[in-house]
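A.B. asks: return a 3D structure for these sequence lines:
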Amino acid sequence: MKIALQTLASMVVGFVFFGLALFWPAGTFDYWQAWVFIAVFIIGTLGPSIYLMVKMPDALRRRMRAGPFAETRMVQKVIIAATILSVAAVLVISAFDHRFEWSTVATPVVVVGNVLVWTGLTVAQIVVIQNNYAGATITVEDDQRLVSTGLYGLVRHPMYLGTLIMMIGTPLALDSYWGLLSIVPALLILAARIDDEEKMLKQQLPGYNQYTSKVRYRLVPYVW
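C.D. replies: As a prediction, this is how the structure comes out:
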């Protein structure tokens, strides 16, 4: 019951966050792209969350233990705080773009954006199912084992790959091309998180050094 209430509370907080970051700068509730985006996001997370609640409650608890204060490393506290600001920037800039019509995104492209958002969310949820220890904070637990199969056989940080896909789709789903520019600092922040995370994993997770030799790419196959 407790985890169900926490999940519900998390979704309510997320809805309020999206509402403030989108409708306030847009200056109107008549912003159908934002409503569709929020619906896609909520539905895309609700189903997997219910599955994890029933089948893998420990994994769901790890996913819900998030935010700067949940991190154990100071550099990650800073990075997560910067990440939250960068996400807000993507939403706010996209909403302002919609309001002042700096750019116009055709409806088919908005649909593509929502498909990317859904795909990114799905990839992230699959990662949690494949790796019960894939939490929202960077820690290595005593009984944690290395996972090198599934999506982890493609890149070393598949959850962040899902995040990247979702980041690219978000401005398009929100009727904005200018919002894509705000992804650049978000990518730099994501790269910094990966770099610091790998330093810790090489020190604390047995077999990780050998894994990096086997799976060469961190985030995007054949790129980085």
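A.B. asks: switch to C-alpha atoms for all contacts and neighbour counts from now on
C.D. replies: Will do.
A.B. asks: what's stretch 89-105 in contact with?
C.D. replies: 18, 21-23, 25-27, 170-172, 174-180, 182-183 (Cα atoms under 8 Å, 6 or more residues apart in numbering).
A.B. asks: tell me the buried residues in stretch 55-75?
C.D. replies: 57, 59, 60, 61, 62, 63, 64, 67, 68, 71, 73 (16 or more other Cα atoms under 10 Å).
A.B. asks: same thing with stretch 125-133?
C.D. replies: Neighbour-count burial for stretch 125-133 [16+ other Cα under 10 Å]: 125, 126, 127, 128, 129, 131, 132, 133.
A.B. asks: what's the answer for stretch 5-21, then?
C.D. replies: Buried residues in stretch 5-21, counted by 16+ other Cα under 10 Å: 7, 11, 15, 18, 19, 21.
A.B. asks: reformat the buried residues of stretch 55-75 into JSON lines and put secondary structure next to each item.
C.D. replies: Shown next, in JSON lines, are these (DSSP: H, G, I helix; E, B strand; the rest coil):
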{"residue": "57", "secondary structure": "helix"}
{"residue": "59", "secondary structure": "helix"}
{"residue": "60", "secondary structure": "helix"}
{"residue": "61", "secondary structure": "helix"}
{"residue": "62", "secondary structure": "helix"}
{"residue": "63", "secondary structure": "helix"}
{"residue": "64", "secondary structure": "helix"}
{"residue": "67", "secondary structure": "coil"}
{"residue": "68", "secondary structure": "helix"}
{"residue": "71", "secondary structure": "coil"}
{"residue": "73", "secondary structure": "coil"}
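A.B. asks: can you tell me which of the residues you listed is nearest residue 213?
C.D. replies: Nearest to residue 213 among those is residue 73, at 25.5 Å by Cα to Cα.
A.B. asks: and that closest one, how far from residue 197?
C.D. replies: 10 Å (Cα to Cα, to the nearest Å).
A.B. asks: compare with the first, here's sequence two:
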Amino acid sequence: MFRFKELASLPPQTRRNVFRRVGYMLFFDSLIALLLFLSAGSADWPFAWVYVVLMALIQLCGAFFMPLEVLAERGSRKENTEAWDRTLTRLLLATFLSLYLVAGLDFRWRWTAGYGLAWHLVGVLLFLLGCGLEIWAMSVNRFFSTDVRMQFDRGHTVCSSGPYQYVRHPGYVGMILYYSVTPLLLGSLWALIPAGLVVILFVIRTALEDRTLRARLPGYQEYSAQVPYRLLPGIW
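C.D. replies: Next up is the predicted model:
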């Protein structure tokens, strides 16, 4: 059965954090679906269904393949999150949700003229690529958290394997990619506006997180010398 033995071996609080994270993911996926279809005023939106189903399947894959300690960390209540990250997280959440709201209104009022199926499929492929990159980063980095914080309570160390060999923040690369192409997948060019804001906020978060890790995480300065680029090899 689904990881029951592995779950049973965890301490009670860790197990609760895993379930809390899974519950949050289910809630957030449901919220996205509600926003899309309520703002669209219709459930007859094929590519919104494609998006919702893909999100559910990806979350399921993550639940199967992601280390449980990563799920537990992402589901835990954090007390030492960097103050600036609390503000950025709120802004990111509002911007994420506005993306789906704008896409739904665009579908309802037909602000974007339709384009060919091929462009939707390009959006699907790039969306899956971004999600795959994020899951890869989570699977190798046991300190992949929802918040920017020093996890010295968990023995925080630098991760330099997997995609971290190429850029220092591959998870953000994946997130930027799939949020950037979500409007293309859904068929809403107007949703590119909030998607662009999401990208800007992630770039800001990357810069601030990188500065924090350089200052506070032992070994990160040396890792930065070995892997000089934060998001884009050869550029930044």
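A.B. asks: middle-most residue in structure 1, spatially?
C.D. replies: Nearest to the mean C-alpha position of structure 1, counting by Cα atoms, centre = their mean, stands residue 163 at 3.9 Å.
A.B. asks: sorry, back to before: can I get the buried residues of stretch 55-75 of structure 1 in JSON lines including distance to residue 146 of structure 1?
C.D. replies: Formatted as JSON lines, the buried residues of stretch 55-75 of structure 1 follow (distance: Cα to Cα, whole Å):
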{"residue": "57", "distance to residue 146 of structure 1": "20"}
{"residue": "59", "distance to residue 146 of structure 1": "15"}
{"residue": "60", "distance to residue 146 of structure 1": "19"}
{"residue": "61", "distance to residue 146 of structure 1": "20"}
{"residue": "62", "distance to residue 146 of structure 1": "17"}
{"residue": "63", "distance to residue 146 of structure 1": "18"}
{"residue": "64", "distance to residue 146 of structure 1": "21"}
{"residue": "67", "distance to residue 146 of structure 1": "24"}
{"residue": "68", "distance to residue 146 of structure 1": "25"}
{"residue": "71", "distance to residue 146 of structure 1": "21"}
{"residue": "73", "distance to residue 146 of structure 1": "21"}
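A.B. asks: against which helices or strands is the biggest helix by length in structure 2 packed?
C.D. replies: In structure 2, with assignment by DSSP state H, the single longest helix is helix 12-40. If contacts are counted by 3 or more Cα pairs under 8 Å, 6 or more residues apart in numbering; DSSP states H and E, helix 12-40 of structure 2 sits against helix 46-65, helix 68-75, helix 83-109.
A.B. asks: need the ones you listed in CSV (columns: distance to residue 131 of structure 2).
C.D. replies: Output for those, formatted as CSV (distance: least, Cα to Cα, whole Å):
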stretch, distance to residue 131 of structure 2
helix 46-65, 7
helix 68-75, 16
helix 83-109, 15
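A.B. asks: tell me the most buried of these?
C.D. replies: When you average the neighbours per residue for each of the helices and strands packed on helix 12-40 of structure 2 (mean count of other Cα atoms under 10 Å), helix 68-75 leads with a mean of 22.
A.B. asks: now for that one, which elements pack on it?
C.D. replies: On a contact count with 3+ Cα pairs under 8 Å, 6+ apart, helix 68-75 of structure 2 meets helix 12-40.
A.B. asks: mind listing what's buried in stretch 123-138 of structure 2?
C.D. replies: 123-124, 126-138.
A.B. asks: out of those residues, list just those in helices.
C.D. replies: Within the buried residues of stretch 123-138 of structure 2, residues falling in helices by DSSP H are 123-124, 126-138.
A.B. asks: ok so, going back, from residue 75 of structure 2, how far out is the aligned partner of the residue nearest to the centre of structure 1 in structure 2?
C.D. replies: In structure 2, the residue matched to residue 163 of structure 1 (TM-score structural alignment) is residue 175. In this view, residue 175 of structure 2 and residue 75 of structure 2 are 18 Å apart by Cα to Cα.
A.B. asks: repeat that for residue 152 of structure 2.
C.D. replies: On the measure of Cα to Cα, residue 152 of structure 2 and residue 75 of structure 2 end up 17 Å apart.
A.B. asks: quick one on the thing from earlier: can you tell me, leaving aside adjacent residues, what's nearest to the residue nearest to the centre of structure 1?
C.D. replies: Using Cα to Cα, 6 or more residues apart in numbering and skipping residues adjacent in sequence, the residue nearest residue 163 of structure 1 is residue 120, 5.8 Å away.
A.B. asks: over to residue 49 of structure 1?
C.D. replies: residue 60 (7.0 Å).
A.B. asks: quick one: contacts for the one you found?
C.D. replies: By Cα under 8 Å, 6+ apart, the neighbours of residue 60 of structure 1 are 49, 52, 53.
A.B. asks: the second one: what's it in contact with?
C.D. replies: Right, residue 52 of structure 1. Here residue 52 of structure 1 is in contact with 59, 60, 129 (criterion: Cα under 8 Å, 6+ apart).
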